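Chemist: how would this look folded up:
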Amino acid sequence: MIKPISKLCATLLLAGLLLTSFTLHAAEENITAAKVLSLTNPVNTYGVQIGDKLSRKIVLEVPVPYKIAEGAFPKKGSKSNGVELVDVNVITDQQKAHTLYTVNLSYQAFTNPNKPTVMQLPAEKLALTGGTKAEALEVPAWGFWLSPIVTGGIETAQKNIQPDAMPPLVDIRAHKTRLGVFLSMLIASLLGLLYMNADGNWLPFMGGAFAKAHRQLKRMAKSTAAKTAVEEKQALVYVHQAFNQHYGANMFARDIEHFVSLRPSFKKMKTEIAAFFDASNQSLYAVEPRNSQKIIADLAQLSKQLRDCERGV
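Modeler: Now for the predicted structure:
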């Protein structure tokens, strides 16, 4: 009775060991089940020429604890049969049970055959690390037709060389006209400002009697010397001389109405002209000391206003 029971136990033990082995093997298979979720190749497999960029996008799913080491990805600058890898971009998304790798590869063909040729983007093999055994994911090659830029050799190219096309000429006559108008307006504006504000007589009609009187009075007012009654009377003489020159005779206060009728541009200064003649009479007959410094400065300002009337501004 003991021997059959021992055989039964041994059989059950052996079955349990076999079942455990199969379970562990299946679990390990599930753990290492890394896969390519998607592979996006270029749209066209024809019409590719030298220098064209061809891009591939690969999405990989790698279960934990496996991973793809950084050094396992293709290296930028690597070449294979006339195709160069010019850009590599890897995006890693770590999740609970697995890691997603999005790999963007950009290639360029740097060969120029004489006739259409079949070429391919190289297959890639990505080694996995972190597990109990060596694993790798394989990305298949992708074929395409490379078309020559021209058929034939250098002789054919030399025969078909075209001269450089001259760029079309731009008609700038309208721009020249506008530029001329704008320059004329600028020059006229500058001359106008110069005419209205300059103390010199560089332009015609700038050397009038009041312009000359204003230069003399301005020079006298800027002098640092003390002003006396003598300088004050001389300043009054400058203005009187300018009035006399415009009037054509010696001008007095009673002649103001006649003067502004002859020179309408001075009409707006009629009140100031009358005040000047009144102040001049007071200066000639005054016996008390006066502020000659202020009187000369006021006469310089008055002469500037009369100069503007003289210039019609």
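
Chemist: Only C-alpha atoms from now on, for both contacts and neighbour counts.
Modeler: Will do.

Chemist: Quick one: neighbours of Val239, just the number.
Modeler: 26 (other Cα atoms under 10 Å).

Chemist: How about it: what's its closest non-neighbour residue?
Modeler: Residue nearest to Val239 in three dimensions, not counting chain neighbours: Ala213, with 6.1 Å by Cα to Cα, 6 or more residues apart in numbering.

Chemist: my read: that neighbour touches Ala242, true?
Modeler: Yes: taking contacts as Cα atoms under 8 Å, Ala213 lies within contact range of Ala242: 6.7 Å.

Chemist: higher neighbour count, those two?
Modeler: Shown here are Ala213 and Ala242; by other Cα under 10 Å, Ala213 has more neighbours (26 against 22).

Chemist: show me what contacts that one?
Modeler: Neighbour list for Ala213: 238-239, 242, 303 [criterion: Cα atoms under 8 Å, 6 or more residues apart in numbering].

Chemist: hmm, 10 Å instead?
Modeler: 207, 219, 235-242, 299-300, 303-304, 306-307 (Cα atoms under 10 Å, 6 or more residues apart in numbering).

Chemist: Could you also give me the structure for this second sequence? I'd like to compare it with the first:
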Amino acid sequence: MCACLGVLMWSGIGTAGAEEDPAPIVAQVSDPRAFGHLVGDMLTRTIVLDVPDRLRLDEASLPSTGRIGQSFELRRVERSWLPTLTGRRYTLVLDYQVFRAPREPSVLDLPSFTLHFAGTPRAEELRIDFAPVGMTPLAPVEAPLRAGLGNLRPDAPPPRVDTRPERLRLGLYALLALLPLGHLAMVYLGWPWWQRRHRPFARARRRMQELPVTGPTGEWLEAWRALHVALDATANRVLHAGAVDRFVAERPAYAALRGDLALFFERSERFFFGGQIPIEADRLWLREFCQRCFDAERGAG
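Modeler: This is a model prediction of the structure:
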């Protein structure tokens, strides 16, 4: 009876030693300071885990990067581990960036999460609690009523910029650009226009248009001589009645005026050598004849 009781007692002692609690997970969390943060700041949480050899961290339970609500964004998750005498030491580094800009001082919470560990005799979990973060506004809601710090500030006068060098340079560029343009305008517009106005019949036509039909006889005789001068300049020699055929042959543009040319020389002989005076019909005819000569001159180029 006593021997059996001793065996039972010894067996009970051995069983009690075999059912001791396994080593737990030890966590050390280093959080950022709890005050004085601004929008855009980077906040780092460092978590050191001493995990016994019987457990292994399930990496799928680690927080994933990305936006967390309207206050934070998890930018980086870094994991590393080292072996220890009793298991492994994991080091987790989590970088959060602040995205909220409060109008008044406030406290935000870095999110909590749960880590999963696989092992024997059973899987385990470890909750990493939230961390309070004090936020400071960028500026006070109402600025102090001091010069330059009120709600409305006077517009600053625009700075004065000396544009004289730029204006001088632009003027020089414009002048250099106008020189070839002016040359082209003179060659293709000015000089042809000047030549047209100073052709022989063009000059005679302008003089005859300014002369009234009832003007003095002497002025009309001068107009008749001006038309003789225009004919001589066009023929490049003194033109008379006997040279009309040669003139028309050399300048076909005036072929339609052969009869008018002969009539012109006939009337000239009567007025300058016969003593007759050009009447109103003669003056009108001379003006029309001068116009036809001008048209032929213009058609000849």
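
Chemist: List the TM-score for the superposed pair.
Modeler: The TM-score (TM-score structural alignment, normalised by the length of the second structure) is 0.44; 175 aligned residues with a Cα RMSD of 4.2 Å.

Chemist: how far away is the residue nearest to Val239 of the first structure from Thr92 of the first structure?
Modeler: Computed as Cα to Cα, to the nearest Å, the Ala213 of the first structure to Thr92 of the first structure distance reads 90 Å.

Chemist: Ok, Leu190 of the first structure next?
Modeler: Distance of Leu190 of the first structure to Thr92 of the first structure, computed by Cα to Cα: 70 Å.

Chemist: can you check Phe210 of the first structure too?
Modeler: When distance is defined by Cα to Cα, Phe210 of the first structure is 89 Å away from Thr92 of the first structure.

Chemist: Neighbour count: the two, which is higher?
Modeler: Phe210 (28 against 13).

Chemist: for the more buried one, helix, strand, or coil?
Modeler: helix (DSSP: H, G, I helix; E, B strand; the rest coil).

Chemist: which one is it nearest to, not counting chain neighbours?
Modeler: Closest residue in space to Phe210 of the first structure, ignoring its immediate chain neighbours: Arg307 at 4.9 Å, by Cα to Cα, 6+ apart.

Chemist: just the strands in the first structure please.
Modeler: Ranges of strands in the first structure, per DSSP state E, are 35-40, 53-63, 67-68, 79-80, 83-94, 98-109, 117-121, 124-129, 135-139, 142-146.

Chemist: any chance of those strands in a markdown table, with distance to Gln282 of the first structure too?
Modeler: Listed next are those as a markdown table, based on distance: least, Cα to Cα, whole Å:
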| stretch | distance to Gln282 of the first structure |
| --- | --- |
| strand 35-40 | 106 |
| strand 53-63 | 99 |
| strand 67-68 | 110 |
| strand 79-80 | 107 |
| strand 83-94 | 98 |
| strand 98-109 | 100 |
| strand 117-121 | 110 |
| strand 124-129 | 112 |
| strand 135-139 | 114 |
| strand 142-146 | 108 |
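
Chemist: Count the neighbours of Pro192 of the second structure for me.
Modeler: When neighbours are counted by other Cα under 10 Å, Pro192 of the second structure registers 12.

Chemist: The one 3 residues further on too?
Modeler: Residue crowding around Gln195 of the second structure was assessed by other Cα under 10 Å; the count is 11.

Chemist: Could you check which helix or strand contains it?
Modeler: Assessed by DSSP states H and E, Gln195 of the second structure sits inside helix 191-197.

Chemist: Likewise for His228 of the second structure?
Modeler: helix 217-235.

Chemist: What residues sit buried inside that helix?
Modeler: Across helix 217-235 of the second structure, burial judged by 16 or more other Cα atoms under 10 Å covers 220-221, 223-224, 226-231, 234-235.

Chemist: ok, back up a step: what touches both of Ala213 and Ala242 of the first structure?
Modeler: Counting by Cα under 10 Å, 6+ apart, the residues touching both Ala213 of the first structure and Ala242 are 303, 306-307.

Chemist: Going along the chain, name the helices of the first structure.
Modeler: Here the first structure has its helices, by DSSP state H, at 2-31, 154-159, 173-197, 209-222, 229-247, 256-262, 270-285, 292-311.

Chemist: Next one: the residue lying closest to Val77 of the second structure once chain neighbours are set aside relative to Leu184 of the second structure, how far apart?
Modeler: Closest residue to Val77 of the second structure apart from its sequence neighbours, by Cα to Cα, 6+ apart: Leu94 at 4.8 Å. According to Cα to Cα, Leu94 of the second structure and Leu184 of the second structure sit 76 Å apart.

Chemist: for Leu49 of the second structure, same thing?
Modeler: From Leu49 of the second structure over to Leu184 of the second structure the distance is 89 Å, taken as Cα to Cα.
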